[in-house]
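Visitor: sequence and predicted structure below; questions after.
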Amino acid sequence: MEEVDEQMTEHKPGFLAQLTVKGQEGSRWILDGDDEDIMINASEFETQPEIGDAVEVFLYMNRRGELTATLNKPDMTIGSFGWGRVIRIDEKEGAYVDIGSSFEVLVNKADLPRVKALWPKTDDELFMTLRTDLGGNIFGRLATEERVLELIADAPKELFNKNVKARAYRLLPVGSFFLSTPETYRIFVHHTERENEPRLGEEVEIRIIDVREDGTLNGSLLPRKEERLGDDADTVYRYLTDVGGKMPFSDKSTPDEISEMFGMSKAAFKRALGKLMKEGKITQGDGWTTVK
């Protein structure tokens, strides 16, 4: 990958580097970092290296402020992007994320949604890169829309009306943006196409409702019509059984009555009653609906 090759010349925290084994000092090996020696724990090697061996490592600052190397290369580096798994949330600091290396990184709370209900939870995944502060300490940074557009794959027309698993990477009042996993298709879900707003990093199953000419997708988190019909019928039938098998609601009830009691439109209510009657589960008469 071009980004990785460029990083090989950087002996800075957050980058990959190709270094040469220079010697051993106690339980650590010394790597030649040109201007300074860089240490790596001997336990990182499955087999003992030899002086002069070249090794590919990831560089970071240890707790003593020393530039240190690890063979456990992360899923993203400064300049490249990947998915980081949330391992814990600190309400004062933000989200601590497993990047696939020897240590976790913090995504600062300033980078997370203002509404804490939309913060990621443990095991959600964030599409992100790495950054460092002035001291060289590594932090996580969420991918910007500009970079996402550079990294996404073109979606095929065959995805129309298919279900795709994806994770939310950007939340706006107008809707939610997702990246499919593992293909990295970009999917936009308008706020009218969802019942609840997903968390940042939450994985959901999205029905594709449009494949755009630019290769991106529009999706919906609402069930298909036939699925909604089944859910509405279940809601009505469950209510009927809970109240003893008879209710003073029918297809003659007003829209306001239906909305207040069942949270659905009159048209949806009538379709649900029709389904239950077709299945022989209910009867209607004199404004009442009764379980058979």
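Guide: Alright, I've got the coordinates.

Visitor: hey, let's count contacts and neighbours off CA atoms from now on
Guide: Fine.

Visitor: how about stretch 23-36, which residues are buried there?
Guide: 24, 29-33 (16 or more other Cα atoms under 10 Å).

Visitor: give me the distance between the two termini of it.
Guide: 13 Å (Cα to Cα, to the nearest Å).

Visitor: equivalent analysis for stretch 238-253, please.
Guide: OK, stretch 238-253 end separation, Cα to Cα: 18 Å.

Visitor: tell me how far that stretch lies from the chain's centre.
Guide: 41 Å (Cα atoms, centre = their mean, to the nearest Å).

Visitor: kindly report the same for stretch 62-79.
Guide: Taking mean C-alpha positions (Cα atoms, centre = their mean), stretch 62-79 and its chain are 24 Å apart.

Visitor: ditto for stretch 208-217
Guide: 20 Å.

Visitor: quote the end-to-end distance of that stretch.
Guide: End-to-end distance (Cα to Cα), stretch 208-217: 7 Å.

Visitor: do the same with stretch 55-66
Guide: 19 Å.

Visitor: ok, back up a step: let me know the closest of the buried residues of stretch 23-36 to Glu2.
Guide: In terms of Cα to Cα, no member of those lies closer to Glu2 than Gly33, at 21.6 Å.

Visitor: among the buried residues of stretch 23-36, which are in strands?
Guide: 24, 29-33 (DSSP state E).

Visitor: got another one to weigh against that:
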Amino acid sequence: MKELGIINSLLINRFTANGAYLALHDGGEVLLPKSYLKGEEKAGEELEVFIYTDSEDRPVAVTNRPIALLDEFAVMEAKEITKFGAFVDWGLPKDLFVPKAEMGKNMEVGGKYLVRVCRDFRTDRLIGVSKYEDFLIKDTQGFEAGQQVEALVFDETELGFKVLIENNFEGLLYKNEVFENIEIGDKINVFIKKRRDDGKLDLQLLPIGRVKYEEGAEKILEVLKVRKFLPLHDKSSPESIKELLGMSKKHFKQSIGQLYKAKKILIKSDGIELV
């Protein structure tokens, strides 16, 4: 069934006590259960539905959309672990099954993992695969230093946060360069720092070069407009600066240097204030 795992626009063929039967492109039909009908639909009307298999492996249509379609990745929470695999939440009544053989690492209930929706051609049903590296593209020549991209945070290591870019590329945000709260499953905007020889991308949260200091300076100005005075200066601890402004000490010093040269702030022995 070519409609499996994707969003389809299908016509209503007929109604029964169980719901509406929609016409498939091969001449067959698929049931849209009654619970997904508003009661206003008519035969011949076109509906947008997602098709997957129910608990008895029968094709079924639903009007809600999972967090990932066929051949897409998403961060999913493990709901149940069995000796055969794990069931993860992908936003539908029936959880997505990740076979043990397709797990990148052992899953735990409540844990969040990067999972790709795939088609098992032996059983003709949708399954999850957490061996994400098998699907990644190593050629990152299409990216340039300084380019802004959207990233999906999917793992945390001692080095930093692993992210997925454009459903195909892996990147890393180094922990010592992150000065804000990031959670697994967050979608964030990042900037390409450099392309690595192994095909992965080093990333950072702020634009590279002079722009990043201008952004930091703007942030300090916005805080000063509200608080008028900040008890931060060259001798302040990195922890104090991070707590109040969410930036590194180096970033802070370069930003207040710009503001001071622009005569926007006064730097005193106990802190900084607006001119």
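Guide: Structure's in. What do you need? These numbers come from a predicted model, not from an experiment.

Visitor: TM-score for this pair?
Guide: Taking TM-score structural alignment, normalised by the length of the second structure as the basis, the two superposed chains have a TM-score of 0.55; 227 aligned residues with a Cα RMSD of 5.1 Å.

Visitor: aligned partner of Ile256 of the second structure in the first structure?
Guide: For Ile256 of the second structure, the aligned residue in the first structure is Leu273 (criterion: TM-score structural alignment).

Visitor: pretty sure its match sits in a helix.
Guide: Yes - counting by DSSP: H, G, I helix; E, B strand; the rest coil, Leu273 of the first structure is part of a helix.

Visitor: ok, for it, nearest residue in space, not its chain neighbours?
Guide: Closest residue to Leu273 of the first structure in three dimensions, ignoring its sequence neighbours and counting by Cα to Cα, 6 or more residues apart in numbering: Ala233, at 6.7 Å.

Visitor: mind checking which helix or strand that neighbour is in?
Guide: helix 225-242 (DSSP states H and E).

Visitor: and Val189 of the first structure, what's its match in the second structure?
Guide: With TM-score structural alignment as the criterion, Val189 of the first structure pairs with Leu173.

Visitor: pretty sure its match is touching Lys200, no?
Guide: No - contact criterion Cα atoms under 8 Å: Leu173 of the second structure and Lys200 do not qualify, at 11.2 Å.

Visitor: between these two, which has more neighbouring residues?
Guide: Leu173 (23 against 18; other Cα atoms under 10 Å).

Visitor: so the more buried one, which of the three states?
Guide: strand.

Visitor: state the distance from the nearest residue to Ile220 of the second structure once chain neighbours are set aside to Leu224 of the second structure.
Guide: Among residues not flanking Ile220 of the second structure along the chain, Leu245 sits closest, at 7.4 Å (Cα to Cα, 6+ apart). Separation of Leu245 of the second structure from Leu224 of the second structure (Cα to Cα) stands at 11 Å.

Visitor: which of those two has more neighbours?
Guide: Using other Cα under 10 Å as the criterion, Leu245 of the second structure and Leu224 rank with Leu245 on top: 19 against 16.

Visitor: is there a neighbour count for Glu180 of the second structure? I'd like the number.
Guide: 12.

Visitor: and it, how far from Asp26 of the second structure?
Guide: From Glu180 of the second structure to Asp26 of the second structure the distance is 51 Å (Cα to Cα).

Visitor: ditto for Ile188 of the second structure
Guide: Taking Cα to Cα, one finds Ile188 of the second structure at 41 Å from Asp26 of the second structure.

Visitor: out of the two, which sits in the busier spot?
Guide: Ile188 (13 against 9).

Visitor: surely the more buried one meets Glu150?
Guide: Yes - if you go by Cα under 8 Å, Ile188 of the second structure and Glu150 touch, sitting 5.7 Å apart.

Visitor: next, the distance between the ends of stretch 241-256 of the second structure.
Guide: For stretch 241-256 of the second structure, the first-to-last residue distance is 12 Å (Cα to Cα).

Visitor: now do it: distance to the chain's middle.
Guide: 27 Å.

Visitor: flag every buried residue along that stretch.
Guide: For stretch 241-256 of the second structure, by 16+ other Cα under 10 Å, it's 241-242, 245-249, 252-256.

Visitor: so the residue nearest to Ile220 of the second structure makes contact with Leu221?
Guide: No - taking contacts as Cα under 8 Å, Leu245 of the second structure lies outside contact range of Leu221: 11.0 Å.

Visitor: what helix or strand is Asn13 of the second structure on?
Guide: strand 7-16.

Visitor: what's the distance between that strand and the middle of its chain?
Guide: That offset, for strand 7-16 of the second structure, works out to 32 Å (Cα atoms, centre = their mean).

Visitor: which elements pack onto it?
Guide: strand 19-23, strand 46-53 (3 or more Cα pairs under 8 Å, 6 or more residues apart in numbering; DSSP states H and E).

Visitor: check contacts around the residue nearest to Leu273 of the first structure.
Guide: 269, 271-273, 275-276 (Cα atoms under 8 Å, 6 or more residues apart in numbering).

Visitor: switch to 10 Å and redo it
Guide: By Cα atoms under 10 Å, 6 or more residues apart in numbering, the contact set of Ala233 of the first structure is 227, 239, 268-276.

Visitor: residue ranges of the helices in the stretch 151-292 of the first structure, please?
Guide: Listed in chain order, the helices found in the stretch 151-292 of the first structure under DSSP state H, counting those that start in this stretch are 225-242, 255-262, 266-278.

Visitor: what about the first one, how far off from the second structure?
Guide: Taken against the second structure, helix 225-242 of the first structure registers an average deviation of 4.5 Å after superposition, with mean Cα distance after the TM-score superposition for the first structure.

Visitor: so what's the nearest residue in space to Val275 of the second structure that is not next to it in sequence up against?
Guide: The shortest distance from Val275 of the second structure to any residue other than its chain neighbours is 4.8 Å, reached at Ile265 (Cα to Cα, 6+ apart). If a contact means Cα under 10 Å, 6+ apart, then Ile265 of the second structure has 220-221, 224, 229, 256-259, 272-275 as its contacts.
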